[in-house]
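Novice: sequence first, then the predicted structure, then my questions.
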Amino acid sequence: MLTELLTGWIAHQRWFAGKGRPIDALAVDSDLELAPGLRHLIVSVRQGETRDRYQLLLGCRQEIPDRLTHAQIGYADGQGFYDAAHDADLTGTLLEAMAAGRDLGPLRFRHLEGAGIDTSQRSLVLGAEQSNTSLVYGDAYICKLFRRLIPGVNPELEITNALALRKAAHIAQPYGWIETDLDGEPTTLAMTQEFLSNANDGWALALASVRDLYNSPERSASDAGGDFSAESFRLGTATAEVHREMAAAFPTGVMEAAEVKSLMEDQRRRLARAVEEVPELAARAHVAEEAYQRVVDVAHAVPVQRVHGDYHLGQVMRTPTDWIILDFEGEPGQPLAERRALSSPLRDVAGMLRSFDYAARHLLADHPEAGDLHAQAVEWAELNRSSFLAGYSAGGGRLRGEDAVLLRALELSKAVYEVVYEARNRPSWLPVPLAAFDA
């Protein structure tokens, strides 16, 4: 009966990856009691040829109180079941087990050496996430539960722990994690970090600057009250410093010229598929083709290392004193091996440059004066892009003359991805990435 309840419930969760496809079967692979009324489940969901595993904190009560009805799964055999991630009376168990370094059945609760954890904090679920669930404990910690489980150590845990051990700046302090073995591999179930209660999201700060400019269109981007370029410079410096720390903490390598050419061939194939799906890209595809060809023509060995992999303004937070970089797990939809693979740090630089373009242009999508504001959008993006690059160079990031060709190709590769995404999900935003091919 519980499996039937879970089958009907899981399909409607925002973190469920198989939306829109029928569930053929759901099975409970693991069911462990963590505390009275709290169970940890790993369930397998089969949809056609696809089998995905998810974790769930299952709460069990005879009667589900009103405060938890939004998390209700259903009643069976005289018991009420609900998503216990929302039950602050139970989630303290996670902090306590991490602080103590306990093993509970197949689950291993661990903490970073020397990191003390205040187990008196009560939790609250953040409501904005799509693929994970985060519990904020007081104003001290944030614990991210990785709902869809991929065998292996999550790159975010791997990278933040390694950087913390080096006492690197610009990261949120990690405290603990939960792991188990899946398919014979240690697999990350959750991780707990410092909660930045007094920080502001980089995307929100950038948008505030853009709105200020659009409200005073007679001013230049550098004169408007919301000038963001100094912050862009600081963010560039922080990015370079984190890249340097990652290169010191993990192995590095070199992508030979032949591998660079192969990478461009792969980008050409992705471009062709994008053109097939989004006809509006066809007239602009030659811009990307030419950029890829320039990389081939001047191909040389490129240094590679561990990188962020999904870098944009939504992944950074501004505290009163510093920029902090978050979410080192890479693109969640990509295979774990690809997210952990060495890459050029220019990939992260390209991602942030695209994010500045998005911040400047997406507000024009439905703006009645979009035509009149276009010049200001371009000016704001160019000012902050150049400030970020200047900061990146000042922070020791590699930006040599020959790197400009590869950076341009990586930017357009990112824009190709964005075109497909917007065509599928937000058609009114499609002009934003298409504009990258007009520059």
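Specialist: Happy to help now that I have it.

Novice: only C-alpha atoms from now on, for both contacts and neighbour counts.
Specialist: Will do.

Novice: longest helix of the protein?
Specialist: Counting by DSSP state H, the longest helix found in the chain is helix 370-394.

Novice: contact partners of that helix?
Specialist: Residues outside helix 370-394 that contact it (CA atoms under 8 Å, 6 or more residues apart in numbering): 210, 213-214, 217, 220-222, 228-230, 232-240, 353, 356-357, 359-361, 364, 398-399.

Novice: do stretch 23-32 as well
Specialist: Contacts for stretch 23-32 (CA under 8 Å, 6+ apart): 3, 6-7, 11, 39-48, 105.

Novice: okay, buried residues for it please.
Specialist: Buried residues in stretch 23-32, counted by 16 or more other CA atoms under 10 Å: 23, 26, 27, 28, 32.

Novice: what's the most distant pair in the contacts of stretch 23-32?
Specialist: 48 and 105 (31.4 Å; CA to CA).

Novice: which one of the contacts of stretch 23-32 is nearest to residue 195?
Specialist: residue 40 (24.1 Å).

Novice: what's the closest non-adjacent residue to residue 146?
Specialist: Spatial nearest neighbour of residue 146, chain neighbours left out: residue 132 (5.0 Å); criterion: CA to CA, 6 or more residues apart in numbering.

Novice: for comparison:
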Amino acid sequence: MSPLKIDLPSQDKESQLFSSDAFLQKILPAYLPGCRWFTSKGKRIGACHLIHHFEISPAAYIVIVSINFADGSNEVYQLPLAIIRTNKVAELYDGPKAHLVLATGTSETNPFFLVDAIPLEEFRHALFQSMRDKRSQEDGLTFEGGKTLSADQSKITSIVPAIDSSNTAIIFNDRYFFKLFRKLDPGLNPDLELTRFLSEQSDFTHSPAYCGSFSVAATEDTNFINLGLMIGKVDNQGDAWAYFQELTEAFYTRLIQQDLATTAPPRYQVTTSYDDLATAIQNVLDRETYDRARLLGKRTGEMHLALAGGPDEDQDLAPEPFSESYREEVFAAAHRLLGRQFNELSYKVSGLPAEVKATADSVLLLRGLIEERLAAIKKQSGQLTVSRIHADYHLGQVLKTEDDYCIIDFEGEPLLSIPERRRKRPPFKDVAGMVRSFHYAAMGQLLLNDKYSTEQRRQLTNWGEWWFRQVRSSFLNGYMSVVEGASFVPTTNAGREDLLDFFVLEKAIYETAYELNSRPDWLPIPLKGMLFALQDNKGK
């Protein structure tokens, strides 16, 4: 789509463009649906309103707009925009960047271009310098720099990586990773809050260093909006999801090469060390998989201990009792989720392939048992505590470094409001999220990799379930080796299993509805996840 043509006020009044009808009612409705970070592409825009605009560098601005949709909903977005009068526009905004030109026109007979400001080096560097200087503007825009950034006075360099994301990324000095948030929610963003806390107020070293941020208003204000976050760039070898996909592929390849795919897996075994595993298990499960799963469990436990170490005087970070009323609330929410998702599954089960239908029928028959297992959370001890957690924890939120891990993205579940994302919860909810992610890693490899024949997929499914159980055990063993005795850990094995099973079931119930409507071929994964959680002895 060609950019719109408009007239611009005189140069000394150019920022008035952002409050004009041309910008709000013509340019934005035409531009936003084509942006990958605009989350409501399927909705019709009713009206746009200017909330703020802040000058960052000459003729370059941060513009915050409110979007009202025809269905009555509303969203707020941040747009970095610049008004440029240069013949370099063709050079800076050609090819794949052409869509970043919002409008063209004339001002005092001179041509101008309204563009996304991110490709402009001077705009990017002004953001960085403002964080380094901890600059506060009279218009309410506040920049903050972390300990690492304050000590860095090197020359500024920057690149814009090609990352498909709901935010915009900039890498500064090959040391700092900056996220400019596009869709905005009022309130303290948990990614900023927890990254800063872990980096500057705890001993946890396996999350990125907090380096800077910029926001509107003060942190404690109700209208506080975080606009951007900068963290230390983590040298990594990809995320843990890709890593465990490599490990599961190697696992299945060994089975095929050794003609073991058609045989029954060895008896599942729980140990605290790879060397204690039976020889039959070591022949198929490599040490790297076992040890790296256990290490991730340890890092998860260390993260939870750090997050549970918030100072008592900080009400937003200090742990609280897992009260009876809170346990009742958590159960009621899970029970409602179960009702909605199982009603939908019952309605659609007849249309599923025969093998998937058989598994779904088995799960539907166990609804009463699932309700009973969910209700066990109400019997948890009132001495347990809840604390801040990662809240969207899975293998994709962990970076693999050369010999360790780095846990990233503390933003929480994106579909929840900021207050819900900042709510204190049992850390076992994170643990359950990672357990489910390991299950998806095992079975997803068979579904995603076209190297396996239909017959091989069928033969390897039981082995995949076995791999999941062994890796789950290693992960949990590493986790418990760190958190044993913590205030958020039940004191009995039965209590731990009940708490973990609750959140595993809750997660699998949610996954069931998603797969039913989006990826029916994947539906057996959460269904079997529920069946496994319902077993009395996870070693069987």
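Specialist: Right, received. Where do you want to start? Everything quoted here is computed from the prediction, not taken from an experiment.

Novice: show me where the stretch 301-450 of structure 2 has its helices.
Specialist: 324-348, 354-364, 367-375, 418-421, 428-448 (DSSP state H, counting those that start in this stretch).

Novice: oh, I was asking about the stretch 101-250 of structure 1
Specialist: 155-165, 202-215, 229-249.

Novice: so which bit of structure 2 is the second one matched to?
Specialist: Mapped onto structure 2 using TM-score structural alignment, helix 202-215 of structure 1 covers residues 240-253.

Novice: now that stretch: buried residues?
Specialist: 240, 241, 242, 243, 244, 245, 247, 248, 249, 251, 252.

Novice: make JSON lines out of those and add distance to residue 179 of structure 2.
Specialist: Putting the buried residues of stretch 240-253 of structure 2 into JSON lines (distance: CA to CA, whole Å) gives the following:
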{"residue": "240", "distance to residue 179 of structure 2": "21"}
{"residue": "241", "distance to residue 179 of structure 2": "22"}
{"residue": "242", "distance to residue 179 of structure 2": "23"}
{"residue": "243", "distance to residue 179 of structure 2": "24"}
{"residue": "244", "distance to residue 179 of structure 2": "27"}
{"residue": "245", "distance to residue 179 of structure 2": "27"}
{"residue": "247", "distance to residue 179 of structure 2": "31"}
{"residue": "248", "distance to residue 179 of structure 2": "32"}
{"residue": "249", "distance to residue 179 of structure 2": "33"}
{"residue": "251", "distance to residue 179 of structure 2": "37"}
{"residue": "252", "distance to residue 179 of structure 2": "38"}
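
Novice: make JSON lines from the helices of the stretch 301-450 of structure 2 and add mean neighbour count and distance to residue 218 of structure 2 to it.
Specialist: JSON lines is the format used below for the helices of the stretch 301-450 of structure 2 (neighbours: other CA atoms under 10 Å; distance: least, CA to CA, whole Å):
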{"stretch": "helix 324-348", "mean neighbour count": "15", "distance to residue 218 of structure 2": "30"}
{"stretch": "helix 354-364", "mean neighbour count": "16", "distance to residue 218 of structure 2": "50"}
{"stretch": "helix 367-375", "mean neighbour count": "16", "distance to residue 218 of structure 2": "41"}
{"stretch": "helix 418-421", "mean neighbour count": "17", "distance to residue 218 of structure 2": "16"}
{"stretch": "helix 428-448", "mean neighbour count": "22", "distance to residue 218 of structure 2": "30"}
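
Novice: roughly how far does residue 69 of structure 1 sit from residue 253 of structure 1?
Specialist: Applying CA to CA, to the nearest Å, the value for residue 69 of structure 1 to residue 253 of structure 1 is 52 Å.

Novice: which residues touch whichever residue in structure 1 pairs up with residue 444 of structure 2?
Specialist: Alignment note (TM-score structural alignment): residue 444 of structure 2 maps to residue 362 of structure 1. Applying CA under 8 Å, 6+ apart to residue 362 of structure 1 gives the contacts 429, 432.

Novice: what of residue 141 of structure 2?
Specialist: For residue 141 of structure 2, the contacting residues are 54, 214, 215, 216, 217, by CA under 8 Å, 6+ apart.

Novice: which residue in structure 1 lines up with the second one?
Specialist: What that stands for is residue 214 of structure 2. By TM-score structural alignment, residue 214 of structure 2 lines up with residue 178.

Novice: can you pull the contacts of the residue nearest to its match when sequence neighbours are not counted?
Specialist: Counting by CA to CA, 6+ apart, residue 178 of structure 1 lies nearest to residue 109, which is 4.6 Å off, once chain neighbours are set aside. Listed by CA under 8 Å, 6+ apart, the contact set of residue 109 of structure 1 reads 94, 97, 98, 99, 100, 101, 102, 103, 176, 177, 178, 179.
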